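Q: my questions concern the predicted model and sequence given below.
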Amino acid sequence: MSVDPAVSSARIRRCEILLLEPRESADFDLQDLLSGGNGIRRQMRWVALAPHLGEPVDVDAMQRELLGRIGATQWQDVPADEDELAACEALLRLGLLVSASPGDEAALQVRQADDRQREAYWHPLAAVLHAFTRWEGVDAVKNTRDSGTDTAVGMREVLGPPPAPTAVAADAESQMLPLQDDTDFDVLLARRATCRNFDEHRPLPMAMFSTMLARVFGARAHVQVSDDLRFQKKSSPSGGGLHPTEAYLVVQNVDGVAPGVYRYLLDGHRLLRLPDPPMGLRAFAMEALGQQHWFANAHCLVTLVPRFDRTFWKYRRHAKGYRVVALEAGHLSQTMYLSATDLGLGAFITGAINERCLEPVLQLDPVQQGALAMCGFGWRAASMETAELDPAGEVWTRAG
């Protein structure tokens, strides 16, 4: 068994974050079926989930055991046993072990990726969740159509009855609360509805576009604690007052702004132009949105991009850190909905996005930044071609 001499003298440690998962797969086996079985062959394997790699990696029994014995903090010599040495060499190639002195470009990239992971202070389970729930090439529309769940009736037929909206015992005592007369704010809330029908023939005025960005993502005030520490006050709350979520825009139909990809800079209320996606703007929007065509023609699409390293600077390896970041996306989208409704516009948010399509175009490192959701806003179309949830007719009655 030949082992690279450089490996024999290497100092190694395990990557910082690693989860080992036993996975079961099922394949059709004709021979099993012909011999009286059910035709299904099931196999078990171990899969390593390391966020700095971004892809699951199969490992064998010896590799699995070595990963459990080699620590993630202290550098150590490789084992002397010949079989274990060969297993270490394989784990170095896979990127699950890292070398103190990388010998080639691939090993150097693994070391740098693991270093970035360490410097971002992720909680291990949150890092695994974030890294391995990112989509690439998913057609969310086709998936729901193929499963028969693309309509409410279809969902009921395929999935059965859902849990009740309110789970409470029938004989539970409760207290009635008095209803109050509606105010202007109640009227605004009643008109809030997710828009799935945008008017791509009517440009959005610059004034409305600028107002939306200022209201939702702009800073209202700030507190300067020191030369390098400033807390922003925005329209939406943020865990620790850190406001890590930035807005990356796909502008498609706005007066005075060329169609393209932009990063919104709240300091100075400015737009920074980014390179156009190679596939073209509309194709990029469709791919990013998982082929949800009813959203893709919004006048302005907004990808909510948290800077995880900013939140985790305070909440280091904190069990609730990722949850705090996710909450902020909800706050921002509701502010967007209410602002759009106030201006007579439509808005949406979706989590069904292809993050891996967005990351290279928006120039994101998913360890430190990430596409968490996509929103959008613009003029509503004159007619409803795609169904919207507006049971009281608050929106479409007004649209005529």
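A: Great, that's in hand. Numbering: from 1, shown residues only.

Q: rest of the way, CA atoms for contacts and neighbours
A: OK.

Q: tell me which stretches of the stretch 1-150 of the chain form strands.
A: Taking DSSP state E, counting those that start in this stretch as the test, the strands found in the stretch 1-150 of the chain are 11-14, 19-28, 40-49, 57-59, 76-77, 97-99.

Q: tell me which of those strands sits most buried.
A: Ranked by mean neighbour count, these are led by strand 97-99 with a mean of 25 (mean count of other C-alpha atoms under 10 Å).

Q: helices or strands up against that strand?
A: With contacts taken as 3 or more C-alpha pairs under 8 Å, 6 or more residues apart in numbering; DSSP states H and E, strand 97-99 sits against strand 11-14, helix 82-94, helix 105-119.

Q: got those as CSV, with distance to Glu55 columns?
A: Formatted as CSV, the helices and strands packed on strand 97-99 follow (distance: least, C-alpha to C-alpha, whole Å):
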stretch, distance to Glu55
strand 11-14, 17
helix 82-94, 11
helix 105-119, 13
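
Q: can you check which of those gets nearest to Trp135?
A: Of all the helices and strands packed on strand 97-99, helix 105-119 sits nearest to Trp135, with 20.0 Å by C-alpha to C-alpha.

Q: thinking again about what came up before, ranking the helices and strands packed on strand 97-99 by burial, who's on top?
A: Ranked by mean neighbour count, the helices and strands packed on strand 97-99 are led by strand 11-14 with a mean of 22 (mean count of other C-alpha under 10 Å).

Q: mind checking how far that one is from the chain centre?
A: Put simply, strand 11-14 sits 31 Å off its chain's centre (C-alpha atoms, centre = their mean, to the nearest Å).

Q: now do it: everything it contacts.
A: For strand 11-14, contacts defined as C-alpha atoms under 8 Å, 6 or more residues apart in numbering pick out 67, 70-78, 96-101.

Q: contacts for the longest helix that the chain contains, please.
A: Taking DSSP state H as the criterion, the chain has its longest helix at helix 321-342. Helix 321-342 is contacted by residues 123, 126, 188-189, 191-194, 212, 215-217, 235-239, 243-245, 304, 306, 308, 311-312, 315, 346-349, 372-373, 375, 377-378 when judged by C-alpha under 8 Å, 6+ apart.

Q: next up, a second structure to put side by side with the first:
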Amino acid sequence: MQVRRCALVLVEPREAIDFDLTELASGETGVRERLGWVALAAHRDEDIPLTAAEVAALGALSPGHWRSLDELSQRHPRAVLEALMAKGLLIAQEPVDETSLQFARADDAVRAVHWRGLPAVMHRHTRWRDVDSEAVERLFAEASSETLLERLGPAQPVVPERVEAARRMPLPRPATSALDALMERRVTCRNYESAPLSFDAFSAVLYRAFGARAVCDYAPGVQLLKKGVPSAGGLHAVEAYLLVRNVEGVPAGLYHYHAVAHALEPLRPLDADAAASLARRFVAAQAYYAGAPLQIALVARFERNFWKYRNHAKAYRAVILDAGHLSQAMYLAATELNLGAFITAAINEVEIEQAFGLEPMAEGPLAVCGFGVRAKERTTVEFDPAHKVWV
């Protein structure tokens, strides 16, 4: 059997603390510290406990060259190698069962995209699944009566002051423009009307935020897009995947927005209950965002960005910036039409991946945004300190 180490894996020394009631009863603190090793692999969702012998073997195995298992057994205990195979960290060239086949396919998917190690592991292991943020907040509030400052300590200042006030160089404020007025009305919306969003407004915001203004044949076989926002290398590697619940003329369901054709690609129809359930799960049970008429998952096409920026230290950062540019464009486009908008990174990425059929290391959700008609009454707090929306 030919094997090699998985493509990208980090090993973390980790301390776990638990309580021993027997020690506590004998007059000790009862606190017990356990030190161990954990593997974080870019193709596995789980944290994988390792023994010291497994750590030593893992560090001596090549991720790029296939080696005979019998040959490796001359240098490492066979039981250790088999344990690494069972944990999906040592990959078989010809898998012998369904589990090893799944490990091999997941590892191949990571290799195909040209990830760099640190961001690959960070991306894989910071995804949420089945998180209910409202339930977490309730439990936290019930567990402690401390104020925010008591719990967290002094807050950092809103602006760091690097010199004395007398040394600052005052700058003239510009004359108020239409852009100023638009930006002042940009307020994250948490209160949405139950009435449908008009089809024309829906189409206009999608185009202004996500639509392509031009297609450029940069080189043979290489096309770049011109949009209303910047993008690393002109690649525009962040796609808009939509969960539509309440838009005039658009049946509830899952869609992909085609930026060049300015069109929706239907992926799966949903009834009202299924759409509402997905909307809540996508945004980790943040009810105020689940009530919007649509949600847009900003999905990074890592395979497009990393095609050019292979194993690049800045590539992951650049694609996250792309998502930020798009969300601000959506905010301004929605605000111009007197609509409310939101964005949140508190999302259940795994549920979004499963709903849209995404391979997480090739196409990964970064955030969820959306827009709709703002409610006439504010029942959930919104941050509008200048009172430009709520008087």
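A: Perfect, I can see it now. On a predicted model such as this, the values are computed, not experimentally measured, just so you know.

Q: and the TM-score between these chains?
A: Here the TM-score for the pair of chains, by TM-score structural alignment, normalised by the length of structure 2, is 0.94; 384 aligned residues with a C-alpha RMSD of 1.8 Å.

Q: coming back round to it: the longest helix of structure 1 vs structure 2, average distance?
A: Taken against structure 2, helix 321-342 of structure 1 registers an average deviation of 0.5 Å after superposition, with mean C-alpha distance after the TM-score superposition for structure 1.

Q: ok, back up a step: any of the contacts of helix 321-342 of structure 1 buried? List them.
A: 123, 126, 191-194, 212, 215-217, 236, 238-239, 243-245, 304, 306, 308, 311-312, 315, 346-349, 372-373, 375, 377-378 (16 or more other C-alpha atoms under 10 Å).

Q: against structure 2, where does the following helix or strand past the longest helix of structure 1 fall?
A: Remark: after helix 321-342 of structure 1, the chain's next helix or strand is strand 346-350, criterion DSSP states H and E. With TM-score structural alignment applied, strand 346-350 of structure 1 matches the range 340-344 in structure 2.

Q: which parts of the longest helix of structure 1 are buried?
A: Here helix 321-342 of structure 1 shows 321-322, 325-326, 328-329, 332-341 as buried, counting by 16+ other C-alpha under 10 Å.

Q: closest to Ala87 of structure 1 out of these?
A: Nearest to Ala87 of structure 1 out of those is Tyr322 (C-alpha to C-alpha; 34.2 Å).

Q: all the helices of the stretch 201-350 of structure 1, in order from the start?
A: Applying DSSP state H, counting those that start in this stretch to the stretch 201-350 of structure 1 gives helices spanning 206-217, 281-288, 293-296, 308-314, 321-342.

Q: rewinding a little: please tabulate the strands of the stretch 1-150 of structure 1 in TSV, including the columns distance to Val110 of structure 1.
A: As requested, the strands of the stretch 1-150 of structure 1 are arranged in TSV below (distance: least, C-alpha to C-alpha, whole Å):
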stretch	distance to Val110 of structure 1
strand 11-14	11
strand 19-28	17
strand 40-49	14
strand 57-59	14
strand 76-77	18
strand 97-99	7
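
Q: and of these, who's closest to Met206 of structure 1?
A: Closest approach to Met206 of structure 1 among the strands of the stretch 1-150 of structure 1 (C-alpha to C-alpha): strand 40-49, 45.6 Å.

Q: who does the closest one touch, helix- and strand-wise?
A: Helices and strands touching strand 40-49 of structure 1, as assessed by 3+ C-alpha pairs under 8 Å, 6+ apart, comprise strand 19-28, helix 30-34, strand 57-59.

Q: distance to Thr166 of structure 1 for these - can I get that in TSV?
A: Below are those laid out as TSV (distance: least, C-alpha to C-alpha, whole Å):
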stretch	distance to Thr166 of structure 1
strand 19-28	35
helix 30-34	46
strand 57-59	42
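
Q: of the ones you listed, which is nearest Asp227 of structure 1?
A: Among those, strand 19-28 comes nearest to Asp227 of structure 1, with 39.6 Å by C-alpha to C-alpha.

Q: what does the closest one correspond to over in structure 2?
A: Under TM-score structural alignment, the match for strand 19-28 of structure 1 is residues 10-19.

Q: distance from that stretch to structure 1 after superposition?
A: Looks like 1.1 Å for stretch 10-19 of structure 2 (mean C-alpha distance after the TM-score superposition for structure 1).

Q: show me what Lys234 of structure 1 aligns to in structure 2.
A: Match for Lys234 of structure 1 (TM-score structural alignment): Lys227.

Q: need the contact list for its match.
A: Each residue near Lys227 of structure 2 by C-alpha under 8 Å, 6+ apart is listed here: Phe210, Gly211, Ala212, Arg213, Ala214.

Q: what does Leu50 of structure 2 give?
A: By C-alpha under 8 Å, 6+ apart, the contact list for Leu50 of structure 2 reads Gly36, Trp37, Val38, Ala39.

Q: turn those into JSON lines, including distance to Arg378 of structure 2.
A: Output for those, formatted as JSON lines (distance: C-alpha to C-alpha, whole Å):
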{"residue": "Gly36", "distance to Arg378 of structure 2": "50"}
{"residue": "Trp37", "distance to Arg378 of structure 2": "50"}
{"residue": "Val38", "distance to Arg378 of structure 2": "47"}
{"residue": "Ala39", "distance to Arg378 of structure 2": "47"}
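
Q: widest-spaced pair of those residues?
A: The most widely separated members of the contacts of Leu50 of structure 2 are Gly36 and Ala39, with 10.3 Å between them, by C-alpha to C-alpha.

Q: quick check: neighbours shared by the two?
A: By C-alpha under 8 Å, 6+ apart, Gly36 of structure 2 and Ala39 have these common neighbours: Pro49, Leu50.

Q: the match of strand 346-350 of structure 1 vs structure 1, average distance?
A: Following superposition, stretch 340-344 of structure 2 is found to deviate from structure 1 by 0.3 Å on average (mean C-alpha distance after the TM-score superposition for structure 1).

Q: do the same with stretch 296-306 of structure 2
A: Averaged out, stretch 296-306 of structure 2 is 0.4 Å away (mean C-alpha distance after the TM-score superposition for structure 1).
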